[in-house]
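J.: curious how this folds, go ahead:
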Amino acid sequence: MRAVLAGTVIAEADDAETVLIEGNHYFPPSALRAGELIESPTPYTCPWKGAAQYYSLVLDGRTHHDLAWAYPTPYPSAIEKVGRDFSGYLAFDPSVRVGP
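T.: Below you'll find the predicted structure:
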């Protein structure tokens, strides 16, 4: 599975390493291949997953604001519902092409 932005692979992992939640592929943090993530102050709390951390991605000198997000400490009930611990896994904005 790859996440591609402007022709650059920014994340890549085996399908078995990603977690599909509500149509979004969540990549393990080690899957990041290009760019630099910068924590964003944008707040969001999902009613069933918990508090999200948004990230901006700096790629080729350009900052893409709030392009990715993760749940650093999802609710235990969310991990149970998903069937796998997805703490810190990254999902990407729809402007990022995600697929094989």
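J.: please make it C-alpha for all contacts and neighbour counts, starting now.
T.: Fine.
J.: apart from its chain neighbours, what residue comes closest to residue 48?
T.: Nearest non-adjacent residue to residue 48, counting by Cα to Cα, 6 or more residues apart in numbering: residue 78, 6.1 Å away.
J.: actually residue 73, sorry about that
T.: Nearest to residue 73 is residue 87, by Cα to Cα, 6+ apart, at 5.5 Å.
J.: burial measure for the closest residue in space to residue 29 that isn't next to it in sequence, as a count.
T.: Spatial nearest neighbour of residue 29, excluding adjacent residues (Cα to Cα, 6+ apart): residue 89 at 5.6 Å. Neighbour count for residue 89, taken as other Cα atoms under 10 Å: 21.
J.: quick one more, to check against the first:
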Amino acid sequence: MKATWNGAILAESNKTVVVEGNHYFPADTINKQYFRDSDTHTTCFWKGVASYYNIEVDGQVNKDAAWYYPSTKEKAKNIEGYIGFWKGVKVEA
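T.: As a prediction, this is how the structure comes out:
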């Protein structure tokens, strides 16, 4: 699977985990130069507290376009630390 936005490859892996229709990428498969920490946090009742990244490519910013769970609840341990995408990021094989 490959995650792209604004012409840049954000992540690429054949070991994504699919949860609720979203592909979660292992943390070591992202291209970190495009990721900036965000102050945004949300809570999922069964996964836990999510943290976000802003994606920045060629001076354009896609706010909170990637998220991850640094410490999940028990039922979501398989995606702990993995990164998911939305807000126009294309995820395809």
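J.: could you find the counterpart of the residue nearest to residue 48 of the first structure in the second structure?
T.: Aligned counterpart of residue 78 of the first structure in the second structure: residue 76 (TM-score structural alignment).
J.: tell me how many other residues crowd its match.
T.: 14.
J.: and for residue 87 of the first structure?
T.: Residues lying near residue 87 of the first structure (other Cα under 10 Å) number 16.
J.: go on, residue 39 of the second structure?
T.: Neighbours of residue 39 of the second structure (other Cα under 10 Å): 10.
J.: that one corresponds to which position in the first structure?
T.: By TM-score structural alignment, residue 39 of the second structure lines up with residue 41.
J.: within the helices and strands, which one has the nearest residue to that match once chain neighbours are set aside?
T.: The shortest distance from residue 41 of the first structure to any non-neighbouring residue, by Cα to Cα, 6+ apart, is to residue 54 (7.2 Å). Using DSSP states H and E, residue 54 of the first structure falls within strand 53-59.
J.: for that strand, name the packing helices and strands.
T.: Applying 3 or more Cα pairs under 8 Å, 6 or more residues apart in numbering; DSSP states H and E, we find strand 53-59 of the first structure packed against strand 36-39, strand 62-70.
J.: can you list the buried residues in stretch 7-21 of the second structure?
T.: By neighbour count on 16 or more other Cα atoms under 10 Å, the buried set for stretch 7-21 of the second structure is 9-12, 16-17.
J.: also stretch 64-79 of the first structure?
T.: In stretch 64-79 of the first structure, counting by 16+ other Cα under 10 Å, buried: 65-71, 73-75, 78-79.
J.: quick check, nearest of the buried residues of stretch 7-21 of the second structure to residue 86 of the second structure?
T.: Using Cα to Cα, residue 10 comes nearest to residue 86 of the second structure of the buried residues of stretch 7-21 of the second structure, at 12.0 Å.
J.: measure that closest one to residue 84 of the second structure for me?
T.: Between residue 10 of the second structure and residue 84 of the second structure the distance is 11 Å, computed by Cα to Cα, to the nearest Å.
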